[in-house]
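Task: produce atomic coordinates for the following.
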Amino acid sequence: MKKIFLTLSLLTMSVMLYAASPIFVDFDSSSLPEGWTSTGVTFKKDNGSTRAAMSTKATITTAPINNPTQIAYKHRGSGSNKTLTVEKSIDNGQTWTEIGSVKVSSSSTYGSGTHAINESTTSGVLIRITCSSATIFVDDIEIAYVNLAQEPTKQASLSTSDIKGNTLTLNVEKGNGEGRLVAYQKGDECSFVPEDGVAYVGNFPKTLEDGTVLVASDNAATLSVSGLLPGETYSFVAYEYNGVNDNRNYLTTSPATLKATTLTVPSITPEVNTIAFKNVKTGESKVLTLNITAKFLTPATGKLSLTSSSSTFNLSNDGTTYAQTIELPYADAALTSTIHVKFAPTSLSDYNATINISGGNAQSTVTLTGIGAETSVTEYYLAPDGNDAGDGSFTQPWMNLQHAVNQAKPGDVIICRGGRYKFTMRDSSGKLTVRIKTSGTADAPITIRNYEGETPIFDFEQQLLDCNRSTANVGDRGILLTGNYWHLYGLHIMHAADNAIKLEGSHNRIERCEFSYNLDTGIQLGFGHNFADSGLGSKNDGSFCAYNDIIDCDSHHNCDYDSNYGSDADGFACKMHNGKGNRFIRCRAWRNSDDAWDLYETDFDVTLIECWAWESGNAEDHLWVKEYFDSGHGFSGNGNGIKLGGNGTGGSSEGVHYAYNCIAFGCDKSGSTKGFDCNSHKGGHVIIGGLAFDNGYDFMFESGGGSNSEFYNNVCFGRQEILVGSESNNAYLGNAEQGKTFYKNLVSNFSRSDYESLSETDALAPRGTDGSMPPKFGRLKSGSKLVDAGLNKPVPYTDEFPFLYQPIYGAARDLGPYELVEGGVSTDIQTIMNHEATTSLEVIQGQYSGEAILKMSSAIAATVRVSVCDLNGKIIMMAYSGTIEQGADYYLPINTTSLPQGVYVVMMSNGQERIARKMVVNL
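Here you go, the predicted structure:
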């Protein structure tokens, strides 16, 4: 068992790294936490804050704590020669063992004490602090502990079969863990050891910064490993684990190991299997490079022949003379070479070809794709170890995002390799903020995105260090986006000295991004309190900061630092004079210092659809700020969930705000914090399909909250005030009173047991591969009184975003955000336009266990047949027979409840190609 305490939590699409939040106790409330006891202790003001004042022989004893590792605290005495002693007990207080003591600070400033507890595997540990003589002031007690699942006791074993030159199969004899992490390194030993509390998720295989390749993190019995070089030795390891996310616990002693050497067979290994040119303007050309490695060729001296299957793609070994066929001479049975591939489209159409490579008794193929377009698309590459003196290509990537942004034109794509970026490019004022001022177009947006399967982390920590040297630097954003028609995808932005992204432009799309540990709101749309300061006029006419979509994003652990420490940093915000048409879709915000969402001082409507908010405003979640700043200020975070407006001393807010199928929970910093809150907004609200629990108030829409408000199909477990608008078909456990709470057609006989899960662990679970929310949290169980109790109030924008559509599976809509999927399954096929669609077929898990979704597309307009077959080729189900368009992705749900458990094959034929995909049905 490794003993770790992480004060910083990092969640990425590739690696999920969590820490158990330490127990943090201050005495601002003039009381002890529940379960703690004391003798001889009072609470007094000292140096501007309430502290625990300990008299002679006074004690403070904690409640039982599981797996504690360390305690830290602040202290000051009213005189000299005073001592605090800290002890632990593992037998419920029968015996005590001293773990440390400190001579208490006798100055006006507070000293600190830290002691190791070293009980990371012990439950029910008591900690006691004892005062030698009066008076000693104690505050800010912080206890770290390990929050891990039970460690497995038996490792797996590995064997291999079907070894070839570039591939092999790993056979896994499972240990007794819930799963195992399998990795390899080239050479005679794999030194990789995972850390407890770290869960590796996303697409596999993935390559870590040290060259370790992670093969899988699951419970599979066989694993196919590809991308190997012939004649090389690879060392594999497998570590059993239990738990998910922050409580994942690996068995790291005596891992399963295996050493395998690939066959020394003739081989040709291209660096990539596909070269995608994207859009190239007709009449022009674009050149990309391809690295090729060949080994064990026979005869030892000869030539490789490379032929393009299309004259639109031509090849060169020197970058000057191009032809459809070129030759590469080799010697000593090996070759390492770089060739150039030129794509020169002549018409507005899609192009597909192959490079066939042969010689030396080996062969290989590389796929080529490109689009003849009215405008060209340039791809620029960034990498954490890149150099801005390069050309921005795959092989010579840049490092600074600002450098790439300065080159980008409409339609261009900036592709960011995985890893942690520490940008160095400063503007004329010395700021590290990335400023995006230029614009794409509606037909050719500019894209900044992750490299497939990798997660770029834009770490602006230098901004925080700059702030510590000069508080004038507080307020430096990570990215300031004032341009229009940008698409940001798959980025993680952290440690900015203000917002991770401040968005003031229009028609932008921020998707699959994460914002954490920033010194203000993760992403904020809007301007300042005085719109005229923007230089865009005296009032927003709705066209500025307008029509932006924030989709499938996460924002957490953001906290501002000023005289009102924690009072401004939200997860998401659209406030201070936003324009029209801004939407948040399938986003999560948790453990931010102020609110999860803040729509304060809006000028126009804002829409939230299927968004989750929880655990705002907890001081103990933001101890990371103390790593960078002196923590002299008291914490002032509000702690609300979804704050839908604001009409206070800073100015009024306008517009009707919409929240469809949203969840707010755990916002209970005090009895006055809210899950859903109008914040005195008078423009009105539409709240449909909401779920709220464990908040100070679950719903607060007081008399000033706008008469043009509507509340339908909501579920409320706790307190509420609904004093405005119309309502019906809601669920409420409190005492219903007409005109003050949900009242009409009310459901009241429900409980937590009506849900599959209402736990934070399941809310934090990984998203689906399509960005969808985790599958258990907030979902109803069969038999609940909340089923079929609602009204049909459709979610908007399902034509634009088909994944938001939830068919009704019964007599009526269910209450709350998610329809219980049982009974008949809708067979309506959904179409999403995708001009890069190729012939493909993918099997995706549906919204419930008995549904699969077939995602299919065709590179040509065609009549397709899709069938489900058994392993003998017998057709079990004809899923679809009809036409599909070129350039579209189709999503076809199928009901699998009638199929016996087992493995099936899904076949798709478009007349020219036939594709087969495996589908596994588990009962």
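
drop to CA atoms for contacts and neighbour counts, all remaining ones
Will do.

now the helices for the chain?
401-407, 461-469, 760-763 (DSSP state H).

May I have the residues that are in contact with the residue nearest to residue 641 when sequence neighbours are not counted?
Sequence neighbours aside, residue 675 is the residue nearest to residue 641 in space, at 4.5 Å (criterion: CA to CA, 6 or more residues apart in numbering). Applying CA atoms under 8 Å, 6 or more residues apart in numbering, we find residue 675 in contact with 613, 640-643, 664-667, 692-693, 695-700.

How about residue 551?
Applying CA under 8 Å, 6+ apart, the residues contacting residue 551 are 509-512, 584-587.

Closest to residue 434 out of these?
Nearest to residue 434, judged by CA to CA, of the contacts of residue 551 is residue 510 at 15.6 Å.

What residues does the closest one make contact with?
So residue 510 contacts 487-489, 548-551, 553 (CA under 8 Å, 6+ apart).

switch to 6 Å and redo it
Neighbour list for residue 510: 487-488, 550 [criterion: CA atoms under 6 Å, 6 or more residues apart in numbering].

need the strands for the stretch 151-300 of the chain, in chain order.
Ranges of strands within the stretch 151-300 of the chain are 157-161, 168-173, 179-186, 198-200, 206-207, 213-218, 222-225, 233-242, 249-250, 256-261, 267-270, 274-281, 286-295, based on DSSP state E, counting those that start in this stretch.

Ok, which of the ones you listed comes nearest residue 431?
Among the strands of the stretch 151-300 of the chain, strand 206-207 comes nearest to residue 431, with 32.5 Å by CA to CA.

Sequence B follows; please return its structure for comparison with A:
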Amino acid sequence: MKKILSCFMAVIAGLPIVNAADYYVSPQGNDNNPGNIEAPFKTLKKAIESARAGTTIYLREGKYVPENNEIMREGAEGAYSCVYNLSAKGTAENPITITGYENENAVIDLSNVKVSERIIGFYVKADYWRLKKFDIIGIQVTQTGHTQSINVGLFGGNNCIIERVNMHDGMGIGVYATRGSNNLVLNCDAYNNYDPVSENGKGGNCDGFGFHLNRNDYTGNIIRGCRAWRNSDDGYDLINNHSQVIIENCWAWENGYDADRVSRGDGTGFKSGGYGMSSSVKEGTVAPRNIVRNCISWSNKQAGFYANHHLGGLDFYNNSSYRNKRNFNMVNRKSIEEAVDVDGYGHDLYGNLSYRPTLSDADCVNINTSQSTLTNNSFLPSMSLSDTDFESLDASQLLSPRKDDGSLPDITFLKLRPGTQPYVNKLGYQFDKNETSGIESIFTNPDKTADDIYYNLQGMPVANPTKGLYIHAGKKIYIP
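As a prediction, this is how the structure comes out:
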């Protein structure tokens, strides 16, 4: 028997590895076709059902309009009908990919999917999926109570990448995650999303991006290079999130409004906390330390950056906030036992720039400065800023087309002019916290002259500097 088994294994080992097939889908295709480039499938459902590790599904130019009979899964999470059920597992070497074909524009229009359940466009429960370079529009809501629909839902998939997927002009959340590790949302846009059906149309369930991980071991999740605007609730929302999420190089503007800029839901640009807002939080647990860095928040209805009653500290590094009601609102909850708002504690704010909040004296509010770390920001203490410190205050640049690789466009909006004090201090989104160019070495015992101006690390001029660390002529100076 052992000899037979050994021979069998030898034969198997000698067989060539069969590569997974790639499939093509086109609105002009037919599901009876073989699914190749010459004879593509018609529905994405057919291609997903045929996919396995290593498969790439190419979406050809055009609009795909699935109907109710194409729903791949019902009753998911006890509440959702899932148009596309991504349940086959990929691997690190052989992920499963759904992508727009070359430079063609593929649009998934979910407006004809109308069922009694909540709706998810792409239900991602398996590992190593890649969604790339297509649009999702028109997702519906049919329930009038408290509910939500979701364009892309991460419900257990790990090591997935959602890249250059634009989710807009629908009634649902862009990307929504409750489970999974090492997932990346990259260079995606979510905009003009408003639910007029549920809860009398208040629009409180349409965020651009929401990560609400329900366990503290779902680690390594990142939102990078994304834009969120005119979502009727928030741009980015981390309420009830149990594990750290990093949001970096992202933009948010005019959230809390619908596409016509009618006021709707909450309207926060970056709702960066909220651990402790649900009954699932138990005594002795530790709030995740979410990180928001190098982001822009402009003209959101409420806060630009918001701690949202978090039960601990958050990190805000080199962000720029302009013309929000409150540019930075760091309010925390007192404890698990006491649902009382207190000034924020444990936060770390470095290199942040606030300019002209619409509410007076609201550059950074509700923060306990003795229990938080504030270093080199334009506030607390306040730095004198003017329009001339900026290369541009033209916010229309935020809508500029992305680069060919999907990365954010190069803009001058809210960028600081070289030579200005906030530029010398390296404030705002254009600088990295760990970057040293521009303020390179530390010099000791400089020659002081009557014409020189020295600044403290908060950017305030110091008439007679004594022992300590200062900024002078673009360099850090230590006077012993």
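
Could you check the helices of structure 1 and tell me which one is nearest residue 24 of structure 1?
Short answer: helix 760-763, nearest of the helices of structure 1 by CA to CA, at 19.3 Å.

Run a quick neighbour tally on the counterpart of residue 730 of structure 1 in structure 2.
Counting by TM-score structural alignment, residue 730 of structure 1 lines up with residue 377 in structure 2. As a burial measure, residue 377 of structure 2 scores 26 neighbours (other CA atoms under 10 Å).

Contact partners for residue 377 of structure 2?
350-352.

now do residue 478 of structure 2
Contacts of residue 478 of structure 2 by CA under 6 Å, 6+ apart are 443-444, 468-469.

Now that we have those, which of them are buried?
Buried members of the contacts of residue 478 of structure 2, scored by 16 or more other CA atoms under 10 Å, are residue 469.

Greatest separation within the contacts of residue 478 of structure 2: which pair is it?
Using CA to CA, the contacts of residue 478 of structure 2 span at most 11.5 Å, a distance reached by 443 and 468.

that older thread, in a markdown table, list the helices of structure 1 along with distance to residue 415 of structure 1 and mean neighbour count.
Formatted as a markdown table, the helices of structure 1 follow (distance: least, CA to CA, whole Å; neighbours: other CA atoms under 10 Å):
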| stretch | distance to residue 415 of structure 1 | mean neighbour count |
| --- | --- | --- |
| helix 401-407 | 10 | 18 |
| helix 461-469 | 22 | 18 |
| helix 760-763 | 30 | 16 |
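
Of all those helices, which one is nearest residue 236 of structure 1?
Of the helices of structure 1, nearest to residue 236 of structure 1 by CA to CA is helix 760-763, at 31.0 Å.

mean offset of that closest one relative to structure 2 (after superposition)
Compared with structure 2 after fitting, helix 760-763 of structure 1 has a mean deviation of 1.2 Å; criterion: mean CA distance after the TM-score superposition for structure 1.

Please enumerate residues in contact with that helix?
Contacts of helix 760-763 of structure 1 (CA under 6 Å, 6+ apart): residue 777.

before we move on, the earlier item: from the contacts of residue 478 of structure 2, pick the one nearest residue 365 of structure 2.
residue 469 (27.1 Å).

That closest one: which element?
strand 468-472 (DSSP states H and E).

show me what contacts residue 130 of structure 2?
97, 160-162.

Distance to residue 238 of structure 2 added to those residues, as TSV?
Formatted as TSV, the contacts of residue 130 of structure 2 follow (distance: CA to CA, whole Å):
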residue	distance to residue 238 of structure 2
97	27
160	19
161	19
162	18
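
how close does the aligned residue in structure 1 for residue 222 of structure 2 sit to residue 804 of structure 1?
Aligned counterpart of residue 222 of structure 2 in structure 1: residue 583 (TM-score structural alignment). From residue 583 of structure 1 across to residue 804 of structure 1, the span is 13 Å (CA to CA, to the nearest Å).

ditto for residue 280 of structure 1
Residue 280 of structure 1 is 34 Å from residue 804 of structure 1, by CA to CA.

any idea what residue 510 of structure 1 aligns with in structure 2?
Under TM-score structural alignment, residue 510 of structure 1 pairs with residue 162 in structure 2.

Residue 664 of structure 1 too?
In structure 2, residue 664 of structure 1 lands on residue 297 (TM-score structural alignment).
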